[in-house]
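# need the 3D shape of this:
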Amino acid sequence: MKLAFILFKYFPYGGLQRDFLRIALECQSRGHEVVVYTMDWQGEKPVGFVIHQLKPKALAAHKRDKCFHQEVMNHIAQSSVDCVIGFNKMPGLDIYYAADACYEDKARLQRSKLYRLMQRYKHFSAFERGVFSPEGSTHILLIAPAQQVLFEQYYHTPSERFHVLPPGISQDRCAPENADEIRQQLREEFNIAAGDKLVLMIGSGFRTKGLDRALKAIAALPDKLKQTIYFMVIGQDNAKPFWRLARKLGVEKQLSVLSGRDDIPRFLLGADLLIHPAYHENTGTVLLEAAVAGLPVLTTDVCGYAHYIDKANIGCVVQSPFKQEDLNRLFLAMLTNQDEHQQWHENGLKFAKHADIYSMPQQASTLIEQLASQRGKLL
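As a prediction, this is how the structure comes out:
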């Protein structure tokens, strides 16, 4: 089949982008033709993909999205495509991969009435309605099952249009047999002594991931412990506001910011703790990536995958409503309790062997084939 994949922007280190690529590559491996529509592609282009980069000329982001959508749909209408799969919300999709949380819920609970009078709100609300309206036919691939309740609440989407996927953790995140050797090499590379603590934070979108909360937690540590902390942040975002905050809090010496990179497994093995105090997070794939590497996790319960950390006892979860003192208390405890740290590490390795958290690309591709076949019969 000829499959059209749509996403606003591709860059190698975004969670949505990585999910798209793994699903598209799986579809390609099954013999299907992959055609991609995007406004921007950063990084290498997979062999065999047909990639259309469309550059709408509009200043406002929501206007660019609208123009891009119109151009893509016009192009698809003139092509012979068996199925249209979107990774951002927009009308006209056969299948939507639901990486983002319910926009209408956030707009109503976290924004003012004035915000809902703006053109930006009207655009994004209309694009979300184009996917989830009860009159529509778009099928939804869910990676955060809790979001189905919200979409049904606001749009009355028929339940049969939702398909729940397992997490899609890459097997290379699991600790290999030479994990201790890799850990030692990384710590030597960055001059981290055996008694020092490497705290890791991974993800693009530093504000959403709670980098400010993490810096405040480091600042709240006892001075002696604070001097042993190496805090590495890996991701693609503007770090200047957070450097200013680190200087204000007196922890700039602890902070290092690295751009997105391909050797994340090394850091997961070399670190002592992953901190991810997100403000909101539909899933939080990095939580499971850390877990299967044996790295204890400190996160917030708003992350869709936080329940895995809690149930498998692979770290600690800050409960809502969020309080900075709760994060500070758990952070200190996780850094100082060696017995629990070892137990969290061992629980993560056991979790890696038994949990169904790797098959998302395969199951998503099978659903795409099935739904595309049904669509073809209806045409």
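
# drop to CA atoms for contacts and neighbour counts, all remaining ones
OK.

# just checking, next helix/strand downstream of the helix or strand encompassing Phe351?
Using DSSP states H and E, Phe351 sits in helix 338-354. Using DSSP H and E, the next helix or strand after helix 338-354 towards the C-terminus is helix 360-378.

# how far does that next one sit from its chain's centre?
Relative to its chain's centre, helix 360-378 lies at 23 Å (CA atoms, centre = their mean, to the nearest Å).

# go on, stretch 136-150?
16 Å.

# buried residues, it. List them.
136-145, 147-148, 150 (16 or more other CA atoms under 10 Å).

# can you check stretch 103-113 too?
Neighbour-count burial for stretch 103-113 [16+ other CA under 10 Å]: Tyr103, Glu104, Ala107.

# what residues are up against the second one?
Neighbouring residues of Glu104 by CA atoms under 8 Å, 6 or more residues apart in numbering: Ser125, Glu128, Tyr154.

# which residues does stretch 337-348 contact?
Applying CA under 8 Å, 6+ apart, the contact partners of stretch 337-348 are Ala291, Val292, Ala293, Gly294, Leu295, Pro296, Ala312, Asn313, Ile314, Gly315, Met334, Leu335.

# another sequence for comparison is provided below:
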Amino acid sequence: MRLAFTIFKYFPHGGAQKDMLAIAHACNQRGHDITLFCYEFKGERPNWLEVQLLPAKGLSNHRRALHFQELALAAIADAHFDGVIGFNRMAGLDVYFAADDCLAAQLAARSALIRMLPRARCFTAMERAAIGTNGAKTILTLTQRQEKDFQHYYGCAPERFSRLPPLVPDAFRDLDTLRSKRKALRQELGAGENDLVLVQVASSYHTKGVDRSLHALAALTDGSPRPRLWLIGAEKHPESMQRLARNLDIASLVTFCGARNDVPAILAAADIMIHPARRESAGAVLVEALAAGLPVITSGVCGYAEHVDNADAGAVLSEPFQQQELNQQLASLLADPQRRCACAENARAYADSHDFYARASIAAKTIEQAIAAQNAEKPR
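Presented below is the predicted three-dimensional model:
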């Protein structure tokens, strides 16, 4: 089959972007030709993937998204693809990969003024086009919460959902090799062999709660272990968090590492993952941390927080978020090496007992079956 994939922007370290590329590759390995439509592509282009850059324009993100939708639908119609798989909310999809939580549910908690803004109205309309009655026949979901919200706000029939397991890179299969890089990485990132190291992976510092992590680190008393914090991920404007670290007098403990291609090895070289996100539809880094054998402290808003809870591998913070609870949980875990060891063992045992490496192949098979069934129903 000839399959069209759509995503607004591709860059190597984004969660939805990594999913898109892995699933597209799995579809290609099953014998299908893949064309990706986007308005921005950063990084190396695989030789099996045809990329069509569409000149979407707009002074705001929602205007550009709307223009991309218009251009993509026209280009796809002209090329006569067998099926269309989208990784952003938009019209014209046969299969929708729900990389984001339900926008309608998020806006329901906001003021009427916010809901009436052009941005909110535009993206809500695009979500309705993707998920509503006339939207994608198949919706690939990540969590039960997504399915409940889509049913509540759009009346989606349960049979439209196909929930995918978490995705963990193959590198985590060989934890010994990852751990062999521990000493070199710690030297590079300014940590001693016996230092306690917190790690947070975040491409959007505010959304992922980096400020919360900094405040928790600063709140540790003089008698508590003083860990280092590695912040991994691309952030356009890290200056505000760098300034906050200086103001909290913890700048010497925090390493802003930027985007990295060796995240699995970095996780294996750390001691605790901290992830007090404000918003997180799933949170693949939480499951990656379990695969690396790391205790995890995460906010309850994360879709994959349930895996941390089920694994008994750390702490899931209550919602609404309270900074004091994070401070206490971090101090408690740092002060109890036996608990850290038990959480690490539980994390790895949980990861070993689940297949966290099959998401792309499962998604590819689901897409193949869904497109074939939909095409069989079309009049000849």
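
# returning to that earlier point: compared with structure 2, how much does the helix holding Phe351 of structure 1 deviate?
Taken over the aligned residues, the distance from helix 338-354 of structure 1 to structure 2 averages 1.2 Å (mean CA distance after the TM-score superposition for structure 1).

# same thing with stretch 362-371 of structure 1?
Per aligned residue, stretch 362-371 of structure 1 averages 0.5 Å (mean CA distance after the TM-score superposition for structure 1).

# that older thread, buried residues in the helix holding Phe351 of structure 1, which are they?
For helix 338-354 of structure 1, using 16+ other CA under 10 Å, the buried residues are Glu340, His341, Trp344, His345, Glu346, Asn347, Gly348, Leu349, Phe351, Ala352.

# so which of the contacts of stretch 337-348 of structure 1 belong to strands?
Among those, DSSP state E puts Gly315 in strands.

# the contacts of stretch 337-348 of structure 1, buried ones only, as a ChimeraX selection?
Here is the ChimeraX command that selects only those of the contacts of stretch 337-348 of structure 1 that count as buried (16+ other CA under 10 Å):
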select :291,292,293,294,295,296,313,314,315,334,335
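
# and the contacts of stretch 337-348 of structure 1, which of them are in helices?
Ala291, Val292, Met334, Leu335 (DSSP state H).

# make CSV out of those and add distance to Phe68 of structure 1.
Converted to CSV, these look like this (distance: CA to CA, whole Å):
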residue, distance to Phe68 of structure 1
Ala291, 38
Val292, 38
Met334, 47
Leu335, 47
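
# max pairwise distance over these: which two?
Pairwise distances across these peak at 19.4 Å for Val292 and Leu335 (criterion: CA to CA).

# quick one on the thing from earlier: can you tell me which of the ones in helices among the contacts of stretch 337-348 of structure 1 lies closest to Asp223 of structure 1?
Among those, and counting by CA to CA, the member closest to Asp223 of structure 1 is Leu335, at 13.5 Å.

# now do the closest one against Val47 of structure 1, distance only.
45 Å (CA to CA, to the nearest Å).

# where do the strands sit along the stretch 51-200 of structure 2?
83-86, 95-97, 138-141, 161-163, 197-201 (DSSP state E, counting those that start in this stretch).

# wait, Lys197 of structure 1 sits on Lys226?
No. Contact criterion CA atoms under 8 Å: Lys197 of structure 1 and Lys226 do not qualify, at 9.3 Å.

# more neighbours, those two?
Shown here are Lys197 of structure 1 and Lys226; by other CA atoms under 10 Å, Lys197 has more neighbours (21 against 17).

# can you name the residues that contact the nearest residue to that one once chain neighbours are set aside?
In this structure, Lys197 of structure 1 finds its nearest non-sequential neighbour in Ile229, 5.0 Å apart by CA to CA, 6 or more residues apart in numbering. For Ile229 of structure 1, the residues meeting the contact criterion (CA under 8 Å, 6+ apart) are Asp196, Lys197, Leu198, Val199, Gln254.
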